[in-house]
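Undergrad: Generate a structure from the sequence data that follows.
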Amino acid sequence: MSSFDRVASSNAPAAAPVAADEVPEYVLELERAASYLDDDQRAQLRKAWRIGALAHAGQTRKSGEPYITHPVAVAKVLAEQGLDVETLIAAILHDTLEDTELGRDELVVEFGETVAELVDGVTKLDKLQFRDRQEAAAESFRKMLLAMSRDLRVILIKLADRLHNMRTLGAQKPESRMRIARETLEIYAPIAQRLGMNLFKAELQDLGFRAMHPWRHAVIEKRIRTQPVMRRELLAQIEANLAQKLAKEKLIHRLVSRVKSPWSIYTKMRTEHKSFKQVMDVFGFRVVVRNVGDCYRALGVVHSVYKPLDSRFRDFIAIPKANGYQSLHTVLFGPYGSPVEVQIRTEEMDLVAERGIAAHWSYKFGGDGFNGAQSRAHHWVTNLVESQRSAGSSLEFLENVKVDLFPDEVYVFTPKGDILSLPRNSTALDFAYAVHTDIGNTAVAARVDGKLVPLRTRLASGQRIDVITAKSATPKPQWLEFVVTGKARTAIRQQLKQLEHEDAVQIGHRMLDRALEAMDTSLERVPAARLDAFLSEHRYPRLEALLADIALGNRMPQHVAVALVRERGNGPGRRDEEVRGPSAEAIQITGTEKGVISFANCCLPVPGDEIMGYHTAGKGIVVHRHDCPNVAEYRKSPERWVPIGWDREVRGDFHAALKIEVDNRPGALAQIAAAIAEAKANIDRVEYLERDANVAVLRFGIEVTDRSHIADVMRKVRKVTVALGVQRI
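TA: Coordinates of the predicted model:
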């Protein structure tokens, strides 16, 4: 049963069968809304209602009405959008599979495979067990998107279902109203907007706002209704002037005045920190003309009546929004300096703007009738499906989708001139992943309008982006700090996990080899049956999983070696104490091993230092300098020592710290920073350790390549006259 509004009364009397000639008013309303269907199709609707009413017999909504009134109302919402008969039937029956005895096979027999598939796609996952309600909602949303990828009509039914639930939200408890309203504003209204369905979006936002903040909604709504007489007269004057000028130019048009919704005004007041009086463009006009050429002619006309506001013109006809929306937007200086927003579009653009993918509905993807809004929507859903396969959890996927549903977008060009739309604040790296995952994974820099920029550079509409890649490049954890799109975030996490796993397997292999060498054997000489038995006993699906666990410190390599060498069933084998200590051969590291090797903050080792490794459960190998004060404590656990050394090819920057004593006078800090920069080292942190009138002691956190690089930095700092002393921490 729906988590929103249904109470199945177990002790409610079964509904009496509906007489053949007894048709409730709510069914007749549906048939009137679906008058565009032929007689046979409307007969199918009535048949669906009878089957649904019988299936839901005895079930009521929290308002006390028979439950069947809800799915019929959902179908009526869709009929008002002109949807096909299969969608309307599926809407009437959309809760039957989940909440009644009606089975999928019966739906197929009565109405065909398509209707059954649509109903199955909409069915929620309330019967599954999840850790919490949030995860259940996220998993339900994930399943809905998978169903959408097969047929976009699934989301239309789901949106209509949510819209009717919002219209009848009053029967819910206050906490339920808040939860449902928040979910509507965060997920369903943005989806409607992303699919170009502005009528659905506007009503969902208004109902959600009213449920979450009833007092704020009432105040703003009253202020809109009670605008000063002067403002209303002013708008009438503007409308008359525009209509007169358009008529003089012989432009066949439809001029519609429009009022911003309370939700739109409220969000503008919050984001721009304005009072209601300061939100001047509460009212606006829409000019609907015959064709695209007339749109630009009408733009010239309105600009001749009132001066346009600089930088507020947007051409969404030449560059449509991602949801297929097309229109010209301009803001004019009205009488007395009040701004007036004007939208100019064709009748077809107006239809798509209001109904989105529901406009000119076509049944199959890729057909001739598949309009632009539907093509864009299908492309978006396909990308989401690809993203959800890589997401670590339903909650992570849901968060990524929320980011992708940002209403503000930037439009940028590929080197070939194709247009890509990205969420607001997207970076060059987001663009790279939008083009292709492989391009994102190997990106090193980008050119924006021919100028070389770093990957974290934020993009603006109209820019031309060219991504520079390198075969050896790999994603970095820092990338997650600045990417915006869900696709980029998911791809980076997946690749980092893969790289970490590969590094862990490699390090674990070396550690187990060393432990086996100490017992005069090797992994290759361990019988396959014995290895398989060990993996099975400890529930490892593959050898790689065991090796990764060893590297991460969850299993000691010496203990694994003993278990693999010990004779099974042939008397006692070697005891643990007979195992020799680790061989002198050290594991060579490059410093780029991800997730397995970490560098201790207490001593900050860099290439060239004498180092040792300490095997820590869950953290892998933590690298310390030999002269680290903590090493004495670690020597008490020799079984956790890991002999390691630096590989010949060490790459990357390593953290180090210097304690510098300086004359405490103006400009001293800048001189020290300049000396460090001259040595080509980055400063990532500066803090004062001590300070008095004459001397200051500072700690500089820097990034260097190796020990000789630190020495070079220290030499250059000592040459600065204000430096009294420098030492490595």
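Undergrad: From now on I want contacts and neighbour counts done on CA atoms only, so please keep to that.
TA: Will do.
Undergrad: what's the burial count for K173?
TA: A count of nearby residues for K173, using other CA atoms under 10 Å, gives 10.
Undergrad: whoops, I mixed them up, E98
TA: Residue neighbour count, defined by other CA under 10 Å, stands at 19 for E98.
Undergrad: In terms of helices and strands, where is it?
TA: For E98, the host element (DSSP states H and E) is helix 96-99.
Undergrad: which of the residues in whichever helix or strand comes after that helix are buried?
TA: The helix or strand immediately downstream of helix 96-99 is helix 104-111, counting by DSSP H and E. By 16 or more other CA atoms under 10 Å, the buried positions in helix 104-111 come out as 104, 107, 111.
Undergrad: if we can go back for a sec, which residues sit against the helix holding E98?
TA: Identification of contacts with helix 96-99 by CA atoms under 8 Å, 6 or more residues apart in numbering yields 1-2, 52, 55-56, 102-104, 119-120, 123-124.
Undergrad: next up, for comparison:
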Amino acid sequence: MLRQYELVDRVLSYDPTADEALLNRAYVFSMAAHGSQKRANGDPYFSHPIEVAGILTDLNLDDETIATAILHDTIEDTLATPEQVEKSFGPAVARLVDGVTKLSKIEAQSESQRAAENLRKFLLAMSDDIRVLLVKLADRLHNMRTLKYIPAEAKRRRIARETMDIYAPLAERIGMYEFMTEMQTLAFRELEPEAYDSIVRRLDQLKEGGGDRVARISSGIRLLLGQKGIKAEVEGREKHPYSIWRKMTERHISFEQLSDVMAFRVVLEDDEQCYRALGLLHGRWPMVPGRFKDYISTPKRNGYRSLHTAVIHSERVRIEIQIRTAKMHAEAEYGVAAHWAYKQGGTIQPDVKSRWIRDLVEILDHASSAEELLEHTRMAMYQDRIFAFTPKGELIQLPKGATPVDFAYAVHTDLGDQTVGAKINGRVVPLRTPIKNGDQVQILRSAAQEPQAAWMSFAATGKARASIRRFVRQKEQAEMVALGRRFYDAIVARLPAQLGPNALDEAIRRLKVTDADRLMEQIARGILTDEQVMEALMPGSAKQVGAAPRAARAVSMKGLTPGVAFTLAQCCTPVPGDRIVGVRLTDRPVEVHVIECPVLQAAPEEDWVDLAWGDGSEGGTARLNVIVRNEPGSLGVMAGILGAQGANIVNLTLSQRDQSFHTFHVVIEVHDVAHLMRILAGLRAADAIASAERMEPQPPLLAA
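TA: Reported below is the predicted structural model:
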């Protein structure tokens, strides 16, 4: 453990103007606060914050950050209070300590809820001052270094999984690859001990069998560049066990089949030398196609810059080579910590504002549950990226598998919300089309457009999915309130007397809901029955009125969106004009069936609600059974009639064929029943079509 004077001397060695008194006070305060507390390995607990501070001195961080590291556990794990910290060290250090402090364990919450709430507070604090993240990463790194001393295996695995899912990607996102690599290696050793040991053994065998191959190849690269007047620092190493394991699992290959287990770094003076060195290396050894990446001209989202390539070396091995300047190398190792700018008032911020941090904070506002927050945050921090361009040439970075919807939300949330179509490289494509590296993407927008729930099936980024979910959730809530008011009006109409002016407020109080909107929503979702609402509005009325005919509860669906406040049942596919009945399902949208649907037989009649389509109702899908003659062109005749009638074919299935006739099940989009009747009449009039009928509702599947 670092002694007090050693820690202070370290800081003064790179920052002679540092507040020495601040550091000394923090050291003494933390030692006194932690007292006789011990860590799992038997060391004084005080050793942990000092080691965290020591890690941060390697990054040449300022005195406030070092003091924060020394104090970061005092509020959570000792009797020290935030007020004491602020009084002794000032508001800036107190704010940083509060941002780093982990939430106390709440046993009533699940592990995911605790992790999510901890992450929520952490990200909000980090968005104000990224030094919070640096202290937290150093804290987690030291905890991982001492993880083996925790006796409970379940706790060790939980910490390792959290490190792998959250903290290692966070380190990668701000370019701190040394932190990321060590955390991944330590977490991998805990989560997959057999795989870790196997890969380490294989690497040791490789070293023994090939001699000092890394040194020989490094020397060869240095000699090649030196002959052309380029002075370079060349370092080589075997890849880290986790990196090797991930490639083995992604490519589904064994260790023996993995040829690129060595990586080399070439550090030069300037950008021009980087490109010259690249040409020399490609001229000397064959390049591996598809493995070259130019992160100098197009840096990664975290500001990382370097040239990456892979070549087939003369020793019959494939090697990866990174080419960069000394400045690029410092930023690659320590990210934002490598280039601090002192601002007026003493606040330190990175030179470039990290856009991904803003995206994460936006996700905080959209996530409705702990699981959602963790899902979206992990998506936002995934490492595999592609580069795409706007029509004006702006570079947008996205995860692999991203679609135009993800691209639109990455540009701006409003653009994502209003997306109606997209062009990739000048060609109109479906919104679910994956974007490839280097594509130019143009988003087509309309102010009348809204996010669609169907986008969730192909949106790949946390920001896009969170925005879509937020809109769908808000729309569902608004429509549920509107539908509930219609049910409420029907309930009030059945009461034996007119309600007084305060009846609704009294009902809200009796039913213990927060307000009228929540009452209407619970009525629509079937959480509250008609009888419960009646009794709350007018005690004794439910028995007096009794069960009402369904016609007395008819509700219009005008203005409501299919799939949000109600769903059209797939067993009978009702369309506007059909006589319909709704089934109120607890905490789910009302399910709409045609009156003849056999599924209604299984639903209690008290859950039925007579529904009316309302003027201007949107169309739906209808299922047809069409028998065509087995003659050339018959299918074309059917398609031509459907097209002439303005019926879009959603699905077409050949269900039966024989020598004379083919039977097709056709799903089409129609406006209403009248439109459907015109389509059927047109089909029946054609000589090529033997019959055309609307398919009967399908009975429910019987349990085996």
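Undergrad: How alike are these chains, TM-score-wise?
TA: Laid over one another, the chains give 0.88 as their TM-score (TM-score structural alignment, normalised by the length of structure 2), with 692 aligned residues with a CA RMSD of 3.6 Å.
Undergrad: Just name the closest of the contacts of helix 96-99 of structure 1 to L207 of structure 1, please.
TA: Set against L207 of structure 1, the nearest of those by CA to CA is S2 (19.4 Å).
Undergrad: And stretch 489-500 of structure 1 against structure 2, how far off on average?
TA: Stretch 489-500 of structure 1 differs from its equivalent in structure 2 by a mean of 1.1 Å after superposition (mean CA distance after the TM-score superposition for structure 1).
Undergrad: got a list of contacts for that stretch?
TA: 387, 390-391, 400, 433, 437, 441, 475-477, 479-480, 483, 593-596.
Undergrad: If we use 7 Å, what do you get?
TA: 387, 390-391, 437, 475, 480, 483, 594-595 (CA atoms under 7 Å, 6 or more residues apart in numbering).
Undergrad: can I get those in a markdown table with secondary structure and distance to A529 of structure 1?
TA: Formatted as a markdown table, the contacts of stretch 489-500 of structure 1 follow (DSSP: H, G, I helix; E, B strand; the rest coil; distance: CA to CA, whole Å):
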| residue | secondary structure | distance to A529 of structure 1 |
| --- | --- | --- |
| S387 | helix | 40 |
| S390 | helix | 34 |
| A391 | coil | 36 |
| T437 | helix | 40 |
| P475 | coil | 39 |
| L480 | helix | 43 |
| V483 | coil | 47 |
| K594 | coil | 32 |
| G595 | coil | 31 |
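Undergrad: ok, back up a step: what range in structure 2 matches the helix holding E98 of structure 1?
TA: Aligned using TM-score structural alignment, helix 96-99 of structure 1 spans residues 74-77 in structure 2.
Undergrad: now swap in stretch 191-201 of structure 1 and tell me
TA: Mapping stretch 191-201 of structure 1 onto structure 2 (TM-score structural alignment) gives residues 170-180.
Undergrad: got the end-to-end distance for that stretch?
TA: Using CA to CA, to the nearest Å, the end-to-end distance of stretch 170-180 of structure 2 comes out at 8 Å.
Undergrad: cool, stretch 338-351 of structure 1 as well?
TA: Using CA to CA, the end-to-end distance of stretch 338-351 of structure 1 comes to 29 Å.
Undergrad: and for it, what span of structure 2 is it aligned with?
TA: Alignment of stretch 338-351 of structure 1 against structure 2: residues 317-330, by TM-score structural alignment.
Undergrad: how about that stretch: buried residues?
TA: Neighbour-count burial for stretch 317-330 of structure 2 [16+ other CA under 10 Å]: 318-325, 328-330.
Undergrad: Please indicate which of the contacts of stretch 489-500 of structure 1 has the highest neighbour count?
TA: Neighbour tally across those (other CA under 10 Å): the maximum, 24 neighbours, falls on V483.
Undergrad: can you pull out the helices in the stretch 601-704 of structure 2?
TA: 634-644, 673-685 (DSSP state H, counting those that start in this stretch).
Undergrad: okay if I get the ones you listed as TSV plus distance to D615 of structure 2?
TA: Below are the helices of the stretch 601-704 of structure 2 laid out as TSV (distance: least, CA to CA, whole Å):
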stretch	distance to D615 of structure 2
helix 634-644	25
helix 673-685	14
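Undergrad: Next, format those helices as CSV and append distance to Q601 of structure 2 and mean neighbour count.
TA: Shown next, in CSV, are the helices of the stretch 601-704 of structure 2 (distance: least, CA to CA, whole Å; neighbours: other CA atoms under 10 Å):
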stretch, distance to Q601 of structure 2, mean neighbour count
helix 634-644, 34, 16
helix 673-685, 24, 17
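Undergrad: of all these, which lies closest to L278 of structure 2?
TA: Among the helices of the stretch 601-704 of structure 2, helix 634-644 comes nearest to L278 of structure 2, with 58.3 Å by CA to CA.
Undergrad: Next up, the contacts around the residue most central in space within structure 1.
TA: Nearest residue to the geometric centre of structure 1 (CA atoms, centre = their mean): N400, 1.5 Å. By CA under 7 Å, 6+ apart, the residues touching N400 of structure 1 are 485-486.
Undergrad: With the one 4 residues further on instead?
TA: Residues touching D404 of structure 1, when contacts are defined by CA under 7 Å, 6+ apart, comprise 423, 485-486.
Undergrad: Same check on V301 of structure 1?
TA: Here V301 of structure 1 is in contact with 245-246 (CA under 7 Å, 6+ apart).
Undergrad: With Q659 of structure 2 instead?
TA: Here Q659 of structure 2 is in contact with N630 (CA under 7 Å, 6+ apart).
Undergrad: Need the counterpart of N441 of structure 1 in structure 2.
TA: In structure 2, N441 of structure 1 lines up with D417, judged by TM-score structural alignment.
Undergrad: G450 of structure 1 now?
TA: Mapped onto structure 2 by TM-score structural alignment, G450 of structure 1 lines up with G426.
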